[in-house]
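# Just a sequence and a predicted model for now, questions to come.
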Amino acid sequence: MGKDKLKRFAEVDTFSNVVQLEAGQPYKGKWSSDFFKNDSPVVLELACGKGEYTVNLAKLFPEKDLIGIDYKGNRIWRGAKTALEEGITNVGFLRIQIENLLDYFAPGEVDEIWITFPDPQPQISREKKRLTSPRFLEKYKLLLKPGGLMNLKTDNDGLHAYTAEKIEELGLKLHIKTEDLYHSPYANEVLNIKTYYEKKYLKDNKNINYLQFSFE
């Protein structure tokens, strides 16, 4: 492991806005009241990487509590550090495996979930690893409040099509579907947030897909 990564891991341990791999998660069911010290809606970004979307959503929606979730602490470091430096108090980061979400959040605790540019896991043998596979969707359904929204933004046409199929197969409610976000009527201030990787995709003239759906 490089010196920079080791330095970031050590620094993340000192960040007040990062929770790491805690057994018996003390904030389960109490993220707003005990972690953020308020009663605001909770919004998650899964596989948040460097936390660019998480931080920018927090800036746009100071009335909401944003939590970026990723397993790689050296990635979380960037978003957490930015939030601390800029005094953004409605954003936090949680370092866990996403498949363990139910250990860290109570049923109905979450208002909205974002998945932005996840690993598409294109091999058929890795379908269960896709963050929009039925096994993950079942977890999200438990966590979300009634009517809570799911958002998937991806450059991967295959993952977009796969997710749209699952929405139909499972009888979920589709709100928005587009294969070319920035040439659609849906490109608002929220969806115009661009991560480092998205900017690279756009330079290569890659289309950006977007889905918004709910479980009822």
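Thanks, I have the structure now.

# CA only for contacts and neighbour counts going forward, please
Fine.

# and L21, how many neighbours?
12 (other Cα atoms under 10 Å).

# So the spatially most central residue of the chain versus P185, what's the distance?
By Cα atoms, centre = their mean, the chain has its centre lying nearest to E45, at 1.6 Å. Distance, E45 to P185, using Cα to Cα, to the nearest Å: 23 Å.

# again, but for L137
From L137 to P185 the distance is 27 Å (Cα to Cα).

# go on, F213?
Distance from F213 to P185, by Cα to Cα: 17 Å.

# Settle it for me: which of these two has more neighbours?
F213 (19 against 9).

# need the contact list for T54.
Taking Cα atoms under 8 Å, 6 or more residues apart in numbering, we find T54 in contact with L44, E45, C48, L66, I67, G68, G79, V91.

# In three-state terms, label it for me.
Classification of T54 by DSSP: H, G, I helix; E, B strand; the rest coil places it in helix.

# next one: the longest strand anywhere in the chain to chain centre, how far?
Identified as the longest strand of the chain according to DSSP state E is strand 144-154. Mean-position distance between strand 144-154 and its chain equals 10 Å (Cα atoms, centre = their mean, to the nearest Å).

# let's bring in a second model and compare:
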Amino acid sequence: MGRSKLAKFAAIAERENVIEPGDERYGQLIGKWREQHFENDNPLVLEIGCGRGEYTVGMARLFPEKNFIGLDIKGARLWKGSTLAEEEELENVTFLRTFIENLADNFAENEVDEVWITFPDPRPRDRDEKKRLTSPRFLDLYERIIKPGGIIHLKTDNLGLYEYTLEVLQERKVKDLIHTSDLYNSDLQEHTMGIYTTYERRYLADGIPIKYLQYKVS
């Protein structure tokens, strides 16, 4: 591991806005994120695979009346988002460094109000279907921790993942599904709040339309 990554890992280990294995708070906030961590009763929004935290921080800026948690396993990526949040003194955003499979070890049933999945790895090979973040396996995890009526969002550049997800959701007969294969030429733009990730800007510059969908959890 290079010196830069080591320095970033060391930095996030000292930050109040990053929780990771080894931190005394890790796994101890189940059902208590609002009360014990954010110290309020505001809605809890989770970004899955947040990367550098651009979406998490962007939403936290726009909605100070909500709490935001960005989840990713890559510590060097979380360093960027946690740095931005720290510099801007955003008290409504935290980052959780863990595997997505560990959601149930960190959140109680019905604890989360909203889940965002932004530009995940599409895992195009058939043998990797179970690794797709919108496969039934992962949707079951999200739906366990999200409250009834909570919303799950997907934003992606990948047509294959978008179409696969629609098929999965239609089989599950989900509630209030809305979707578009060309977000910025649709009437659904307001749902994504004008927040662009670095990769998203690159896709748009290359003429790749952004796909978006959302549904409510029963």
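Great, that's in hand. What you see is a predicted model, and the numbers here were worked out from it, not measured in a lab.

# Would you pull the TM-score for this pair?
TM-score for the superposed chains, counting by TM-score structural alignment, normalised by the length of the first structure: 0.97, backed by 216 aligned residues with a Cα RMSD of 1.2 Å.

# before we move on, the earlier item: find me the equivalent region of the longest strand of the first structure in the second structure.
Strand 144-154 of the first structure lines up with residues 146-156 of the second structure when matched by TM-score structural alignment.

# average gap between that stretch and the first structure?
In the superposition against the first structure, stretch 146-156 of the second structure averages 0.4 Å from its aligned positions (mean Cα distance after the TM-score superposition for the first structure).

# which of the residues in that stretch are buried?
I146, K147, G150, I151, I152, H153, L154, K155, T156 (16 or more other Cα atoms under 10 Å).

# ok, which stretches of the first structure are strands?
So, for the first structure - with DSSP E - the strands run 18-20, 42-46, 65-70, 91-95, 110-116, 144-154, 173-178, 209-214.

# Save those strands as JSON lines, and put in distance to E52 of the first structure too.
Shown next, in JSON lines, are the strands of the first structure (distance: least, Cα to Cα, whole Å):
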{"stretch": "strand 18-20", "distance to E52 of the first structure": "15"}
{"stretch": "strand 42-46", "distance to E52 of the first structure": "10"}
{"stretch": "strand 65-70", "distance to E52 of the first structure": "9"}
{"stretch": "strand 91-95", "distance to E52 of the first structure": "11"}
{"stretch": "strand 110-116", "distance to E52 of the first structure": "10"}
{"stretch": "strand 144-154", "distance to E52 of the first structure": "14"}
{"stretch": "strand 173-178", "distance to E52 of the first structure": "22"}
{"stretch": "strand 209-214", "distance to E52 of the first structure": "17"}
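
# Compare those strands and give me the one nearest K28 of the first structure.
Closest to K28 of the first structure of the strands of the first structure, according to Cα to Cα: strand 110-116, at 11.0 Å.

# Now find how far off-centre the closest one is within its chain.
6 Å.

# what comes into contact with the match of strand 144-154 of the first structure?
For stretch 146-156 of the second structure, contacts defined as Cα under 8 Å, 6+ apart pick out 109-120, 162, 210-218.

# Can you tell me which of these are buried?
By 16+ other Cα under 10 Å, these give 110-120, 162, 210-217 as buried.

# aligned partner of L170 of the first structure in the second structure?
Checking TM-score structural alignment: L170 of the first structure goes with R172.

# Is there a neighbour count for its match? I'd like the number.
By the criterion of other Cα under 10 Å, R172 of the second structure has 10 neighbours.

# What is the corresponding segment of the first structure for stretch 61-68 of the second structure?
Going by TM-score structural alignment: stretch 61-68 of the second structure matches residues 59-66.

# what's that stretch in contact with?
For stretch 59-66 of the first structure, contacts defined as Cα under 8 Å, 6+ apart pick out 32, 36, 40-45, 54-55, 57-58, 88, 90-92, 190.

# rerun at 6 Å
Stretch 59-66 of the first structure is contacted by residues S40, P41, V42, V43, L44, A58, N90, V91 when judged by Cα atoms under 6 Å, 6 or more residues apart in numbering.

# so what's the second one closest to, chain neighbours aside?
Think P41 of the first structure. Nearest non-adjacent residue to P41 of the first structure, counting by Cα to Cα, 6 or more residues apart in numbering: K64, 5.1 Å away.

# Is it correct that D155 of the first structure is in contact with L211?
No: under the criterion of Cα atoms under 6 Å, D155 of the first structure makes no contact with L211, lying 11.7 Å away.

# Now do the same for C50 of the second structure: its match in the first structure.
So C50 of the second structure corresponds to C48, using TM-score structural alignment.

# Look at its match and say how many residues are nearby.
28.

# Can you tell me how far it is from V19 of the first structure?
Distance from C48 of the first structure to V19 of the first structure, by Cα to Cα: 14 Å.

# same check, this time on K30 of the first structure
Distance, K30 of the first structure to V19 of the first structure, using Cα to Cα: 14 Å.

# do the same with L170 of the first structure
Distance from L170 of the first structure to V19 of the first structure, counting by Cα to Cα: 33 Å.
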